[in-house]
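>>> coords please:
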Amino acid sequence: MTTPLSSPPLCSDLHDTEAPGGEDRARPAAELAALQRAADAGEAAAAWVRELAGRQSEEEHAGLLERAAEAIVRASGREVVPGSDGLLAEELRYTLAADVVLGASHTTGTRPGLHPGERMPLITVCAIAAALPSCVLGDLAAELTALAAELTTATEAGRLATASGDARVLPVRKPRTLGHEHGDPLDRLAYRRVAESAAESFEIALHYQGGRGEKACAEALHNALAAAGGGIAAAALLRVADDPALGLDLEQWEHLHRIAAELDLRVVEDLGGANGDGAADPARPRPA
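Got it, this is the predicted structure:
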């Protein structure tokens, strides 16, 4: 292939190239932007792979992953040479092969320490990086932009699997209900609000039912549960969203918080500290 550039073909390196006839030709802005996106995506992917390398207990596995990270940087940067034959150097093709997930198993007898869900993104990241140089043979700007986006998506999937795997090794926390006696002040604040809303609904319903008989109590209890249900569900959703074992990304976390706010905004505010620190009881509303 054409001799690789000494540095990634970004910005000033590609503003002008020499055409065969000796005429200057400006590199299209779209191609420059695509080259930059590919390089950025490669750097981000390599950073994740280096994190995997840093987690290894076997030096051989760590070394192979480090070399894979460097190969990703090269394949997404200075190996993407407009006007070249689009072929990736053999050493890089070998380094980015799918058996990167096997590490140095032939010498160590073990495989790299990877969390469930990390292997597929790792293979995908390496495969996409290895394909980037071939984009120079087609519509460079469009193809490189598309593959760079897929490389970013694969990296994000890998990071999500890493976060989930890291969370799974944390000590298991015993689930607690809203208003548990050992909860923090904000937890108790939210519980008092839900309890007072339920009590108010119960008293009002019981009053209008005449305050006597099984039917009156059942109706009052129904109203109390309806009043408390939204707040309890909102608190449960917040607990799920904040559980690190799920490894939720920001969009998923925000989605659960939005649903919780729709169920009971005041409880969400209580648990978030927007209504005080929980040191004092909120004023209890009185039934009319």
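>>> Please make it C-alpha for all contacts and neighbour counts, starting now.
Will do.
>>> Can you name the residues that contact Leu221?
Counting by Cα atoms under 8 Å, 6 or more residues apart in numbering, Leu221 touches Phe202.
>>> Where does it sit, in terms of helix or strand?
helix 213-241 (DSSP states H and E).
>>> Report the buried residues of the helix or strand that comes right after that helix.
As assigned by DSSP H and E, the chain's next helix or strand after helix 213-241 is helix 250-263. Buried residues in helix 250-263, counted by 16 or more other Cα atoms under 10 Å: 253, 256-258, 260-261, 263.
>>> And stretch 12-29, by the same measure?
Judged by neighbour count (16+ other Cα under 10 Å), stretch 12-29 contains these buried residues: Leu14.
>>> For Ser134, give me its contacts.
80, 85-88.
>>> now swap in Asp270 and tell me
186-187, 189-190, 276, 278.
>>> The structure of the following sequence is requested for comparison with the preceding one:
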Amino acid sequence: MHRYDDSAVRAAPHEAEVPDGEDQAQRAAEVAALQRVADAGEAAAAWVRELAGRQCEEDHGRALERVAEASGREIIPGSDGLLTEELRYTLAANVVLGASHTTGTLPELHDGERLALVAVCALAAALPSCALGDLARELNLLAGEPAAATDAGRTVTAAGDARVLPVRKPRPLGHEHGDPLNRLAYRRVAESAAESFEIALNYQGGRGEEACAEALHTALAAAGPGIAAAALLRVADDPALGLDPDQWEHLHRIAAELNLRVVEDLGGSNGDGTTALTQPRPA
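Predicted structure coming up:
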């Protein structure tokens, strides 16, 4: 939505007289709620304009531009809370059809963007009716929904854009794979596993088949968390998933809980990977 201009409130008929303290507080609450919704509307409009800019068909682009403008209309206290026929048509669910009646094609939208687009339009169409009730309360309850719909749309957009990029070959931990930081993390895990293997084998008192098997289990247990942590970071950093910041942070947090040193190695916190580890540390 556009920035809210409180002159519209001051000009409303019911504001002809100087309001008392309670009315002033109500007006202030309404202005604050309107601003929250306006900010969310501006963000939604910006995303829809990005969709419009992607269209090869100019008619589809213009149709989405109209949606962006409509989703940014102000809500004015004291209005009748109803949309004009033109706005109702623009914000209807058939927004996902764009200008298909003239082009014979559908807008270029990724899977999932249509649902988010419909949600943005439905909310933009519904919010003006709050003027008929407790405006501040209803807007505050609903203000987060346009932002959530827009965030969902942006997540889908990022994932869809990434899917059209060339597929990247996975980079597992290994001394022959990837950049120096990848090799540094691998050395961390390998040296920890080797140390655990030797210690366990020594406790077994021999090098028989059973002793070696037990030592191998110990080594795998030592290496497992580091390998899993590295894999989680690879998943989190894959743009094809289009993870939002909270999801990305969640995966990084789990990886750090599994093996903080490997996470630090891959992030460069423990050097550039061109020097050997000073000493092996348990993973």
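>>> Could I get the contacts of Ser134 of the first structure in JSON lines, plus columns for secondary structure?
Formatted as JSON lines, the contacts of Ser134 of the first structure follow (DSSP: H, G, I helix; E, B strand; the rest coil):
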{"residue": "Val80", "secondary structure": "coil"}
{"residue": "Asp85", "secondary structure": "coil"}
{"residue": "Gly86", "secondary structure": "coil"}
{"residue": "Leu87", "secondary structure": "coil"}
{"residue": "Leu88", "secondary structure": "coil"}
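>>> Report the aligned residue range of the second structure for the helix holding Leu221 of the first structure.
Mapped onto the second structure using TM-score structural alignment, helix 213-241 of the first structure spans residues 208-236.
>>> mind checking how far that stretch is from the chain centre?
Centroid separation between stretch 208-236 of the second structure and its chain, computed with Cα atoms, centre = their mean, to the nearest Å, is 32 Å.
>>> in that stretch, what's buried?
For stretch 208-236 of the second structure, by 16+ other Cα under 10 Å, it's 211-212, 215-216, 218-220, 222-236.
>>> returning to that earlier point: would you point out the most distant pair within the contacts of Asp270 of the first structure?
Asp187 and Gly276 (11.5 Å; Cα to Cα).
>>> show me where the second structure has helices.
Assigned by DSSP state H, the helices in the second structure fall at 7-10, 21-54, 58-70, 85-90, 100-103, 113-126, 135-142, 144-163, 180-204, 209-236, 245-258, 260-267.
>>> Residue in the first structure paired with Arg261 of the second structure?
Per TM-score structural alignment, Arg261 of the second structure is aligned with Arg266.
>>> show me the residues around its match that make contact.
Ala190.
>>> how close does it get to Leu140 of the first structure?
53 Å (Cα to Cα, to the nearest Å).
>>> and Asp249 of the first structure, what does it touch?
Leu160.
>>> Format the helices of the second structure as TSV; extra columns: distance to Pro280 of the second structure.
Below are the helices of the second structure laid out as TSV (distance: least, Cα to Cα, whole Å):
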stretch	distance to Pro280 of the second structure
helix 7-10	69
helix 21-54	49
helix 58-70	57
helix 85-90	64
helix 100-103	64
helix 113-126	49
helix 135-142	54
helix 144-163	38
helix 180-204	6
helix 209-236	12
helix 245-258	17
helix 260-267	11
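>>> wait, which of those helices is closest to Leu277 of the second structure?
helix 180-204 (7.4 Å).
>>> for that closest one, which positions count as buried?
In helix 180-204 of the second structure, counting by 16+ other Cα under 10 Å, buried: 180-198, 200-201.
>>> Also stretch 261-278 of the first structure?
Quick answer for stretch 261-278 of the first structure (16+ other Cα under 10 Å): 261, 263-268, 270-271, 273, 275-276, 278.
>>> Arg168 of the first structure matches what in the second structure?
In the second structure, Arg168 of the first structure lines up with Arg163, judged by TM-score structural alignment.
>>> Not counting its neighbours along the chain, what's nearest that match?
Residue nearest to Arg163 of the second structure in three dimensions, not counting chain neighbours: Ala240, with 5.3 Å by Cα to Cα, 6 or more residues apart in numbering.
>>> What's the local residue count around the one you found?
Other residues near Ala240 of the second structure come to 19 when the count uses other Cα atoms under 10 Å.
>>> The residue mapped onto Ala92 of the second structure from the first structure - how many residues pack around it?
Using TM-score structural alignment as the criterion, Ala92 of the second structure maps onto Ala97 of the first structure. Close neighbours of Ala97 of the first structure, defined as other Cα under 10 Å, add up to 14.
>>> got a list of what Ala97 of the first structure touches?
By Cα under 8 Å, 6+ apart, the contact list for Ala97 of the first structure reads 123, 126-127.
>>> any idea how far the residue nearest the centre of the second structure lies from His252 of the second structure?
Per Cα atoms, centre = their mean, the C-alpha nearest to the average position across the second structure is that of Asp244, at 2.2 Å. Here the criterion is Cα to Cα. By it, Asp244 of the second structure lies 13 Å from His252 of the second structure.
>>> Touching, Leu178 of the first structure and Ala233? I think so.
No. Judged on Cα atoms under 8 Å, Leu178 of the first structure makes no contact with Ala233 at a distance of 9.7 Å.
>>> Mind listing the shared neighbours of the two?
Contacts common to Leu178 of the first structure and Ala233, judged by Cα under 8 Å, 6+ apart, are absent.
>>> follow-up on the earlier one: can you say which two of the buried residues of helix 250-263 of the first structure are spatially most distant?
Pairwise over the buried residues of helix 250-263 of the first structure, using Cα to Cα, the maximum falls at Trp253 and Leu263, 15.7 Å.
>>> ok, the equivalent of Ala119 of the second structure over in the first structure - contacts?
Residue pairing (TM-score structural alignment): Ala119 of the second structure is matched to Thr124 of the first structure. The contact partners of Thr124 of the first structure, by Cα under 8 Å, 6+ apart, come to 151, 154.
>>> Now do the residue nearest to Tyr4 of the second structure when sequence neighbours are not counted: how many residues are near it, please.
The shortest distance from Tyr4 of the second structure to any non-neighbouring residue, by Cα to Cα, 6+ apart, is to Gln35 (6.0 Å). Counted with other Cα under 10 Å, residues neighbouring Gln35 of the second structure total 21.
>>> My guess is Gln35 of the second structure contacts Arg3. True?
Yes. If you go by Cα under 8 Å, Gln35 of the second structure and Arg3 touch, sitting 6.8 Å apart.
>>> Under the alignment, what does Gly81 of the second structure map to in the first structure?
Aligned partner of Gly81 of the second structure by TM-score structural alignment: Gly86.
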